[in-house]
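> Return atomic coordinates for the entry below.
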Amino acid sequence: MPIITVLPHAELCPAGASFDAASGTSICDALIAHDIAIEHACEKSCACTTCHVIVRQGFNSLVPSEEEEDDLLDKAWGLTSVSRLSCQALVANADLTVEIPKYTINHAREHYDKDWDV
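Next up is the predicted model:
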């Protein structure tokens, strides 16, 4: 099973994390299942950018993004050439290292219980 390594994020994952993730699982679902409360204001429907992540390792193992995701990513804070919406990026067979950006374009952070989403 691929391993997702999450780089430290001051609020969501201060110490960083590393865990197994099943192939075919979205990065967003994998993060939530491991108590990393990444924002996903559109309920993972590819309608916002709050679940934006930067894939520092393993980016090329992901299925390429579609035009709808690319259009939304243009609005994301801290966009890079290896940015993805974690709700759309499915884990393949390679290990991933992801960084959760410091900010989102969301004005207010929602509280999500992981049991509601996965």
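
> CA atoms for contacts and neighbours, from now on please.
OK.

> what about the helices in this structure?
27-33, 67-73, 114-117 (DSSP state H).

> can the ones you listed go into TSV with extra columns for mean neighbour count?
Shown next, in TSV, are the helices of the chain (neighbours: other CA atoms under 10 Å):
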stretch	mean neighbour count
helix 27-33	21
helix 67-73	14
helix 114-117	11
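
> Dump those helices into CSV; add distance to residue 107 as well.
Converted to CSV, the helices of the chain look like this (distance: least, CA to CA, whole Å):
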stretch, distance to residue 107
helix 27-33, 20
helix 67-73, 17
helix 114-117, 21
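
> I have a second one here; can you model it like the first so I can compare?
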Amino acid sequence: MYNITFKFEQKGLEPITIEHVEADQSILEVALKNDIDLHHNCGGVCACSTCHVYIEKGDDLVEELSDREEDFIDRAVNPRLNSRLSCQCILNSGGSGNIEVTLPDQTQFLGE
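Reported below is the predicted structural model:
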């Protein structure tokens, strides 16, 4: 089981920790199941960069970055070395640990 802490760059939003998260689901799925608003224009199929997040801790607990994902991260707003697409961060089977994710300020998508 995993514990995932979601932090937010957007002002006024407090961190949210989700405990006892089962493996084999994406960070995006976990966020949506727990009413955390995380944009995902393509529906989570690695065809855009709107579900872009920063993995602050626990990057070894999710699937590795693919070439396709890396191509889309290059198109994200303010990509960093720890940037990932949350739809592609699948929690490793049989694993456990703590993951910290920061959601970039998503107010730039309000006009979409």
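
> between the helices of the first structure, which one is nearest to residue 90 of the first structure?
For residue 90 of the first structure, the closest of the helices of the first structure is helix 27-33, at 6.0 Å, according to CA to CA.

> quick one: contacts for residue 68 of the second structure?
By CA atoms under 8 Å, 6 or more residues apart in numbering, the contact list for residue 68 of the second structure reads residue 46.

> returning to what we had before: quick one: closest of the helices of the first structure to residue 43 of the first structure.
helix 114-117 (7.8 Å).

> what's next to the closest one, contact-wise?
29, 32-33, 35, 37, 43.

> Now the two most distant members of those.
Every pair of these checked by CA to CA; the farthest is 35 and 43, at 16.5 Å.

> Can you check the distance spanned by stretch 7-17 of the second structure, start to finish?
For stretch 7-17 of the second structure, the first-to-last residue distance is 9 Å (CA to CA, to the nearest Å).

> repeat for stretch 62-69 of the second structure
13 Å.

> how about residue 95 of the first structure, what's its match in the second structure?
Matched by TM-score structural alignment, residue 95 of the first structure corresponds to residue 98 in the second structure.

> for residue 41 of the first structure, same thing?
Per TM-score structural alignment, residue 41 of the first structure is aligned with residue 41.
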